[in-house]
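Novice: okay, predicted coordinates and the sequence, questions at the end:
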Amino acid sequence: MSHDNISDDKLPDAHAASEGHGLPAVADDPFADPGLPAHEPRRTDIDERAAQRAERQVSLLFVTSMLATVGFIASYVAIKPDKLVFIFPLGHVSALNFALGMTLAVALFCIGAGAVHWARTLMSDVEMPAERHPIEADDEVRADVIQQFKTGAAESGFGRRKMIRNTMIGSMAMVPLAGVVLLRDLGPLPEKKLDHTGWIEATPTAPIRLVNMNTDEPMKAEDLAIGSLTFAKPGPSASRPNGLQDSDEDFQQAIAKDALMLVRIQPQDLKDEKSSALGFEGVLAYSKICTHVGCPISLYEQQTHHALCPCHQSTFDLSDGARVIFGPAGHPLPQLKITTDTEGYLVATQDFTVPVGPSFWERSA
């Protein structure tokens, strides 16, 4: 049945229909602000014993967080990395990882749970509606915000409830210790390992021969032409009867400190007397490791006697004690004292006088 022909005056009155069917009448403003419901105080607002009990609960959570942090550190120190435990339903898992995960989770959870419980039971829960306003606040609004902050701080009890305040500060101060302890996994402390190289076994009575990096043969001074650059490594020694070999398990670690750069310069072109005294007939032995970030130096300009690091362009004058003349390197290249043995082969009689490679905190020079 169509209603297209029904006139407007015959339509039922909306208000009357609503009233006739028991429905609420349509309000004049359907989008009116209904306002906030009446505030109902919490038990902790009216019962001081309940408030004190909530305070102890919050403090207990913060104290539990501190104990969990201590447990994290103790687990890291006491539990061996290869120890396994059976955890249902996970099966056999690393005891160390499980202990670290659980203790850190408890430490962080208790801080969060304590903060939430504090806010829900002891901080003010009075709702304060505010009209929308422009992004830029006027002086009156800013003053009101500052006052609200002060009021909120006072109502939170942060200054008055010292037990909560102290335990919260303690738990939050201790949690970062878990991260500090993990720095141990960066590796063992270097102790004096960075101060010395494989050349430390060289002495005047037991020198170590310089071996060509490419041919694996010892070298004589006449093997090096004027202006040439050759790379060398340690030969046989007490701890390495066959010298430093590519097949050695620690080859990469050792060569990162022991690698040498041999250059032969006309004696009259040498500018530094101390550097000249450490060489032999114009043959000088410098560390190949750049003193900036440890890149291997391999570029040499024979006319200027400059060695260039390809990583960041640090430039060293090998005729002047390998001093830095350009780039970010902070120290000259360490020089190795060399001479010849009874057979005329180039040998080292002592270790570098300063640590090779980049600077580090414990470096003495």
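Specialist: Thanks, I have it.
Novice: from here on, just use CA atoms for contacts and neighbour counts.
Specialist: OK.
Novice: quick one: Ala307 is in a strand?
Specialist: Yes - secondary structure of Ala307 (DSSP: H, G, I helix; E, B strand; the rest coil): part of a strand.
Novice: for comparison:
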Amino acid sequence: MSIETNHHETLPAAEPIADPGLPAHTWRPTDVDERAEKRAERQVAGFFIASIVMAVLFIVSYFVFDIGDDWDTIGNMGASNVALGTTMGLSLLFIGIGIIHWARKLMADVELVEMRHPIASSDEDRATAVAALEVGIEESGIARRPLLRNTALGAVGAFALMPILLLRDLGPLPKDVVDPERGKGLEHTLWKKGERIVRDVIGTPILASDLEVGDLMNCQPEILLATDENGNHVLHGVDVQVGKSKASLILLRMEPDDIKHGKGRENWTVDGIVAYSKICTHVGCPISLNERTTHHLLCPCHQSTFDLADSGRVVFGPAARALPQLPIAVDDEGYLVAQSDFTEPVGPSYWERDSK
């Protein structure tokens, strides 16, 4: 703060009054009694250790209790929800109590009076602030109290493991394939060698001779309709929806001479019939807008355009990679079948997928 005279001369700010009216400082027991100080230190460390224990119990509960466990508690809440919520809440609570107890019992406890100053601090004020911060760090005891420092860091680190562990519930990892035969995992679909291609919705198999040049058809693998010896569907519920979403297929017939076979794909077609994933490689929209004369397939969401005559190559739009092509053949009865699964993941790209 400064005072300006009529001659625009700057005078130094007045000093604060000697006695601002604060009551006499009262010392805490931990300030004057070393045993009380050590006892408070152990109490704070105890809260941090309790937080670590709760974090460990959270991790144990995550694997011990299954979602939907029949064991019920108050309010008919499952054991998993109760155990995870209780242990996470207590872990965070103990960290908070420990920090508050540390501040009230062991950190510096003095009254400060400081003058108001301009918003733009001088270099001297900044140096003073840094020095005050260093004093505060010293008075907090974080450097000379390794027990408190280490238990506090351990409690915060253990607590951080809990939300990280919950990331597992967001879905399977790209390499986490539980059942390849049922198309589980991002790198597999329901297509396999000999799997018949059937019409979407009605589920009838497709003879290669039934398709005329220019015909486009939405298709699915026959396993979606397969039943066991008891007449029950092999796939049902979520397995059907997930399998169908990844295995959706586009069939298009064109003149064989129009096809530009990619390297190693010379035998992936049948008399001008090509098969591609129906899922756009940009953000996963289903696509089927066909330009008959150019053999271009257009995504309605963001106008990515793929050339089905040239290995699904991107010719326009934000999609970054070609549409995956399914190798096809005909079986002994003349029906269209898959030669194998897709040789690359379908749908939008992700960081671990093959760059081919």
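Specialist: That came through, no problem. Quick caveat, the model's predicted, so the values are computed rather than measured.
Novice: strands of the stretch 1-150 of the first structure, start to end?
Specialist: Ranges of strands in the stretch 1-150 of the first structure, per DSSP state E, counting those that start in this stretch, are 84-87, 91-94.
Novice: reformat these as CSV; add mean neighbour count and distance to Glu19 of the first structure.
Specialist: CSV is the format used below for the strands of the stretch 1-150 of the first structure (neighbours: other CA atoms under 10 Å; distance: least, CA to CA, whole Å):
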stretch, mean neighbour count, distance to Glu19 of the first structure
strand 84-87, 13, 67
strand 91-94, 14, 69
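Novice: so which of those comes closest to Met66 of the first structure?
Specialist: Closest approach to Met66 of the first structure among the strands of the stretch 1-150 of the first structure is made by strand 91-94 (23.7 Å; CA to CA).
Novice: to what extent does the closest one diverge from the second structure after superposition?
Specialist: When the second structure is superposed, strand 91-94 of the first structure averages 4.0 Å from its matched positions, counting by mean CA distance after the TM-score superposition for the first structure.
Novice: other SSEs contacting that strand?
Specialist: strand 84-87 (3 or more CA pairs under 8 Å, 6 or more residues apart in numbering; DSSP states H and E).
Novice: just checking, what packs against the strand it packs on?
Specialist: Using 3+ CA pairs under 8 Å, 6+ apart: strand 84-87 of the first structure touches strand 91-94.
Novice: which outside residues touch the strand it packs on?
Specialist: Here strand 91-94 of the first structure makes contact (CA atoms under 8 Å, 6 or more residues apart in numbering) with 81-87.
Novice: in JSON lines, list those along with distance to Ala348 of the first structure.
Specialist: Output for those, formatted as JSON lines (distance: CA to CA, whole Å):
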{"residue": "Pro81", "distance to Ala348 of the first structure": "42"}
{"residue": "Asp82", "distance to Ala348 of the first structure": "43"}
{"residue": "Lys83", "distance to Ala348 of the first structure": "46"}
{"residue": "Leu84", "distance to Ala348 of the first structure": "50"}
{"residue": "Val85", "distance to Ala348 of the first structure": "53"}
{"residue": "Phe86", "distance to Ala348 of the first structure": "56"}
{"residue": "Ile87", "distance to Ala348 of the first structure": "58"}
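Novice: of the residues you listed, closest to Leu182 of the first structure?
Specialist: Pro81 (13.1 Å).
Novice: neighbours of the closest one, how many?
Specialist: As a burial measure, Pro81 of the first structure scores 12 neighbours (other CA atoms under 10 Å).
Novice: that one and Leu96 touch, don't they?
Specialist: Yes - the pair Pro81 of the first structure / Leu96 is scored as a contact, 5.8 Å apart, by CA atoms under 8 Å.
Novice: how about a markdown table for the strands of the stretch 1-150 of the first structure, with distance to Thr121 of the first structure added?
Specialist: What follows is the strands of the stretch 1-150 of the first structure, written out as a markdown table (distance: least, CA to CA, whole Å):
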| stretch | distance to Thr121 of the first structure |
| --- | --- |
| strand 84-87 | 37 |
| strand 91-94 | 40 |
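Novice: nearest to Ser359 of the first structure, out of these?
Specialist: Closest to Ser359 of the first structure of the strands of the stretch 1-150 of the first structure is strand 91-94 (CA to CA; 37.5 Å).
Novice: how about the strands in the stretch 251-365 of the first structure?
Specialist: Applying DSSP E, counting those that start in this stretch to the stretch 251-365 of the first structure gives strands spanning 260-264, 283-287, 299-301, 306-308, 315-317, 323-326, 335-336, 338-340, 346-348.
Novice: residues in contact with the last one?
Specialist: Residues from elsewhere that reach strand 346-348 of the first structure, judged by CA under 8 Å, 6+ apart: 199, 202-203, 207-210, 218-221, 336-341.
Novice: which part of the second structure lines up with that strand?
Specialist: Mapping strand 346-348 of the first structure onto the second structure (TM-score structural alignment) gives residues 336-338.
Novice: for the fifth one, same thing?
Specialist: The counterpart of strand 315-317 of the first structure in the second structure, using TM-score structural alignment, spans residues 305-307.
Novice: where do the helices of the stretch 251-365 of the first structure begin and end?
Specialist: All helices of the stretch 251-365 of the first structure, identified by DSSP state H, counting those that start in this stretch, fall at 251-258, 273-277.
Novice: what's the mean distance for the longest one versus the second structure?
Specialist: Compared with the second structure after the fit, helix 251-258 of the first structure shows a mean deviation of 1.8 Å (mean CA distance after the TM-score superposition for the first structure).
Novice: before we move on, back to that, just the buried subset of the contacts of strand 346-348 of the first structure, please.
Specialist: Buried by 16 or more other CA atoms under 10 Å: 199, 202, 207-210, 218-221, 336-341, out of the contacts of strand 346-348 of the first structure.
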